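1. A structural model of the following input is requested.
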Amino acid sequence: MQKILLLVVSTLFLLSGCLPNFGSQDEVVQEDNNNNNNNEERAIVPKFQISEDYYRTLTPFKPSGARGQITSNMSSRFDSDEFEEGLLRISQKTFSTDKYIFQEGQYLERETISEWIKALNPTIADPGSEASIEDRKEARQQAPRYLAHILEHNFLIQEDDKVKLAGISIGLALNSVDYFRIEGNNFETPISDSTIEKEGKRIAEELIHLLRGVEGLEEVPVTIGLFKQQPRTSIIPGSYFAYATVKSGGKSLEWNNVNEKYVLFPSNDATNYNRDDAERFSRFKEDVSMYYPNHNGVVGRGLYINDELQKISIDIDFQFYGKTEVIGFTQYIAGLVVEAFPDYVIVEINVKSVAGQEALILKKPDMKEPFVHIY
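-> Coordinates of the predicted model:
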């Protein structure tokens, strides 16, 4: 028992020893969205970064005018989380983390996003006041809702004692299934990948013209990412499949493909996609079962970028009868992580029970030992 606690504490001290100096920062003036010097605000720019994978952010935090809207417009929490995180990865292709400062979108308000989503989706033909449910269903199927949500990220640049907007990224969440309801009846229309790509690019072309009409966005560089949502029943998130860059003041889009994919472990899809990774997960699952046979499940979600596994998030559901069981089991799993997956893969394991999350295990490529936290 004492050795287990020492292991966790020593890991925490190791991490805390690597933390940056939070006193290292610059006080700056942030220009107003509409370039009105009378409304300039003071802000703090931290000089530290957790890693080159993350942007620095201004203090105090300024929420987007559309904050919270993403959860109501997206199919699932899996999709909404990856929609945001994936856009940050896309943004790094244009706005490097060592030069630019991140801020939530400050130009597109909730009402604007709602209006644009409506305008950018096809108009449903009016079947008439006497139309049957079937006629109304057919009218909707002829004009499915392709666009689910618009996400804005801002990127600032520091010049002396001022920060100003230097570019924006826009994420377009596209439906793979259009769900709709008519007089208490639920319907759904699957949308093919080719149609998603065609309509996504059409929407992006129209969107850039709308953006250029927003005060403050007339000249800034823009990156637009196309994200395909999964069906509501999926337990893995969707992914970005294309992005475009628009030069300062321009309206023409230059498209690039994005090779990202989420895979569920265990599944036939995982085996067909990469047999070696699928077998690694199977061996890990078997090792878990050897310690504690009465588990409810071990499920993994793997992110592949350019056909290489970058990250795997694993949920382990167990029935525990005491804290000592949680501690012992967590230590066992932490030992497995080091041997089960390649060093270049980020591994996140969430140990859960009916009472909620019991422990977190995290192993990153630059860590010799995993970080362990028991709740």
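
2. going by C-alpha atoms from here, please, whenever you check contacts or count neighbours.
-> Will do.

3. could you find the closest non-adjacent residue to the spatially most central residue of the chain?
-> The centroid of the chain falls nearest to E82 when counting by Cα atoms, centre = their mean (2.2 Å). Spatial nearest neighbour of E82, chain neighbours left out: P237 (6.5 Å); criterion: Cα to Cα, 6 or more residues apart in numbering.

4. so who does the one you found touch?
-> For P237, the contact set (Cα atoms under 8 Å, 6 or more residues apart in numbering) comprises F78, D79, E82, Q229, Q230, Y262.

5. quick one: buried residues of stretch 113-121?
-> For stretch 113-121, a neighbour-count test (16 or more other Cα atoms under 10 Å) marks I113, S114, W116, I117, L120, N121 as buried.

6. so which of the contacts of P237 are in helices?
-> Among those, the members falling in helices (DSSP state H) are F78, D79, E82.

7. run through the helices of this protein in chain order.
-> When assigned using DSSP H, the helices of the chain occupy the ranges 2-16, 69-73, 77-91, 110-120, 133-142, 193-212, 268-273, 275-291, 323-340.

8. tell me which of these sits most buried.
-> helix 77-91 (a mean of 20; mean count of other Cα atoms under 10 Å).

9. to compare against the first, here's another:
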Amino acid sequence: MKKFKAAATLVVLVAVLAGCGKLNFSSDASSTTTGGSGTSTSKYQTTGSVNSDMYQGVIQNGSYKTSSARGLTIDTNTQGSNTYNIKSMESGLQSISMQHFSTSKYSLEEGQLLSTATAKSWLMRKAATTKSTALVSEGPDGLNPSQYQNGEKGAVIANFQTAKPEYLATILEQDYMQASGKSMKLGGISIALGMNEYYYYQKKQYGATYSTKISQTDLEKYGKQMAATVVKRIRKMSGVSSTTPIVVALYKNADQDSLVGGTFFASTTSESGNSLNSWKSINEKNQVLPVVENEKAVNSTVSNDFSNFSDAIENFFPTLAGVTAQTHYESGQLTGMNITINTQFYGLTEIESFTQYVATTAQKDLPSGAKIEIQIQSTGGIQAFVARESGEKAFYTHVFGSY
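-> Got it, this is the predicted structure:
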């Protein structure tokens, strides 16, 4: 591996269907940025980039500009509370955006268009007036289906939680900026709509939690309808012109207990006005290895290779606490694997020896071609890191020391 990839912190706006369907939000205001040899103007500069596959961040007036809606995080144990969904949505939307906004011409800024209030209002159920109860949050700008028989008010639909589940759980905005003289201008926008494959709800406050599975057909149908509405609303916002490109991608959240995030399944672009280009299907799959509960492996060869790797290092170092992997496939081909090895090592010499053995075993047993990251950790934290970029053969290793 040629270098580490720093992770950009992006805002993710999450609607929590809190057991009973009410939206709950909690705040986490911490943020980090990285510096580098970026470009600079009188007001703006960029962070610089260590990799051509990464966007430079935007710094305004000497400070990293966080989103005006920053701080919305998941507060309850619903499908959206799977933190892997947040991470995979952010990185996946960047990958989709790279097809439209080159890393050499655009810099990435946290979403500035959607305020906290706007995000909350869009993630509600549709209703004539804004109201929040123990079971439902609703308002006139809500993108999720109304619970009422006549659309926005009146009698409540019987079993509305299953008849009209809340499809939309998350909205993520990324802004792509271009240099313009001594300033920067908005060059493009990417929006991810995180859809619920499973909707969790309660029939009464403090009651039992139920779930209903939403079909792929419904996810696509309602996701595309919501995308059209979102584009219309964004076009009306200050700073967005009629020709600002807007990319919209639909993301299916993984279940709340999943050890891997969800996947994108469709995307489109609005190049001007409110019109959308033809939707493009995205064929992605994520899977945790080893497979459990008689689950069929997405790719049996990859699964067998991982088993060989896992067996080899567990036999050599029998005190390991476990080896698992997240795998990512695009159009059936493995494109990434993140392996976590939990150890009970505490001596530096043992960690160094183990890290070298992991690297040589990985090169011998794991699939070639794909990007692979291996994190070696104990209860005390990360001990070592082994990685390889896609297309490379040799693995890079680093053991974390202490003074």
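
10. please state their TM-score.
-> Overlay of the two chains. TM-score (TM-score structural alignment, normalised by the length of structure 1): 0.83; 337 aligned residues with a Cα RMSD of 2.5 Å.

11. if we can go back for a sec, which of the contacts of P237 of structure 1 also appear as contacts in structure 2?
-> Among the contacts of P237 of structure 1, the ones still in contact in structure 2 (both residues aligned by TM-score structural alignment, their matches' Cα atoms under 8 Å) are F78, D79, E82, Q229, Q230, Y262.

12. distance to P190 of structure 1 added to those, as TSV?
-> What follows is the kept ones among the contacts of P237 of structure 1, written out as TSV (distance: Cα to Cα, whole Å):
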residue	distance to P190 of structure 1
F78	19
D79	17
E82	21
Q229	12
Q230	11
Y262	19
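
13. what's the closest of these to F241 of structure 1?
-> Q229 (10.7 Å; Cα to Cα).

14. for the closest one, which non-adjacent residue is closest in space?
-> G238 is the one closest to Q229 of structure 1 (Cα to Cα, 6+ apart), at 4.6 Å.

15. which position in structure 1 aligns with F317 of structure 2?
-> Applying TM-score structural alignment, one finds that F317 of structure 2 aligns to Y292 in structure 1.

16. separation between that match and L336 of structure 1?
-> Distance of Y292 of structure 1 to L336 of structure 1, computed by Cα to Cα, to the nearest Å: 14 Å.

17. now the corresponding residue of structure 2 for K364 of structure 1. Nearest residue, chain neighbours left out?
-> With TM-score structural alignment as the criterion, K364 of structure 1 lines up with E389 in structure 2. Excluding the flanking residues, the one nearest E389 of structure 2 by Cα to Cα, 6+ apart is K371, at 4.6 Å.

18. contacts only, for the one you found.
-> By Cα under 8 Å, 6+ apart, the residues touching K371 of structure 2 are T335, G336, M337, A387, R388, E389, S390, G391.

19. tell me which of these persist in structure 1.
-> Under both residues aligned by TM-score structural alignment, their matches' Cα under 8 Å, what the contacts of K371 of structure 2 keep in structure 1 comes to T335, G336, M337, A387, R388, E389, S390.

20. chain center to stretch 60-74 of structure 1, what's the gap?
-> 14 Å (Cα atoms, centre = their mean, to the nearest Å).

21. run a quick neighbour tally on Y206 of structure 2.
-> Neighbour count for Y206 of structure 2, taken as other Cα atoms under 10 Å: 11.

22. distance of it relative to S190 of structure 2?
-> The value you get for Y206 of structure 2 to S190 of structure 2, if Cα to Cα is used, is 38 Å.

23. ditto for N144 of structure 2
-> Distance, N144 of structure 2 to S190 of structure 2, using Cα to Cα: 20 Å.

24. again with A370 of structure 2
-> 26 Å.

25. kindly report the same for Y210 of structure 2.
-> According to Cα to Cα, Y210 of structure 2 and S190 of structure 2 sit 33 Å apart.

26. who has more neighbours, those two?
-> Between Y210 of structure 2 and S190, S190 has the larger neighbour count (other Cα under 10 Å), namely 22 against 15.

27. which residue packs closest to the equivalent of the more buried one over in structure 1, ignoring adjacent ones?
-> For S190 of structure 2, the aligned residue in structure 1 is S169 (criterion: TM-score structural alignment). Nearest non-adjacent residue to S169 of structure 1, counting by Cα to Cα, 6+ apart: T223, 4.6 Å away.

28. for that neighbour, list the residues it contacts.
-> Residues in contact with T223 of structure 1, defined by Cα under 8 Å, 6+ apart, are S91, T94, I168, S169, I170, Y243, A244, T245, V246.
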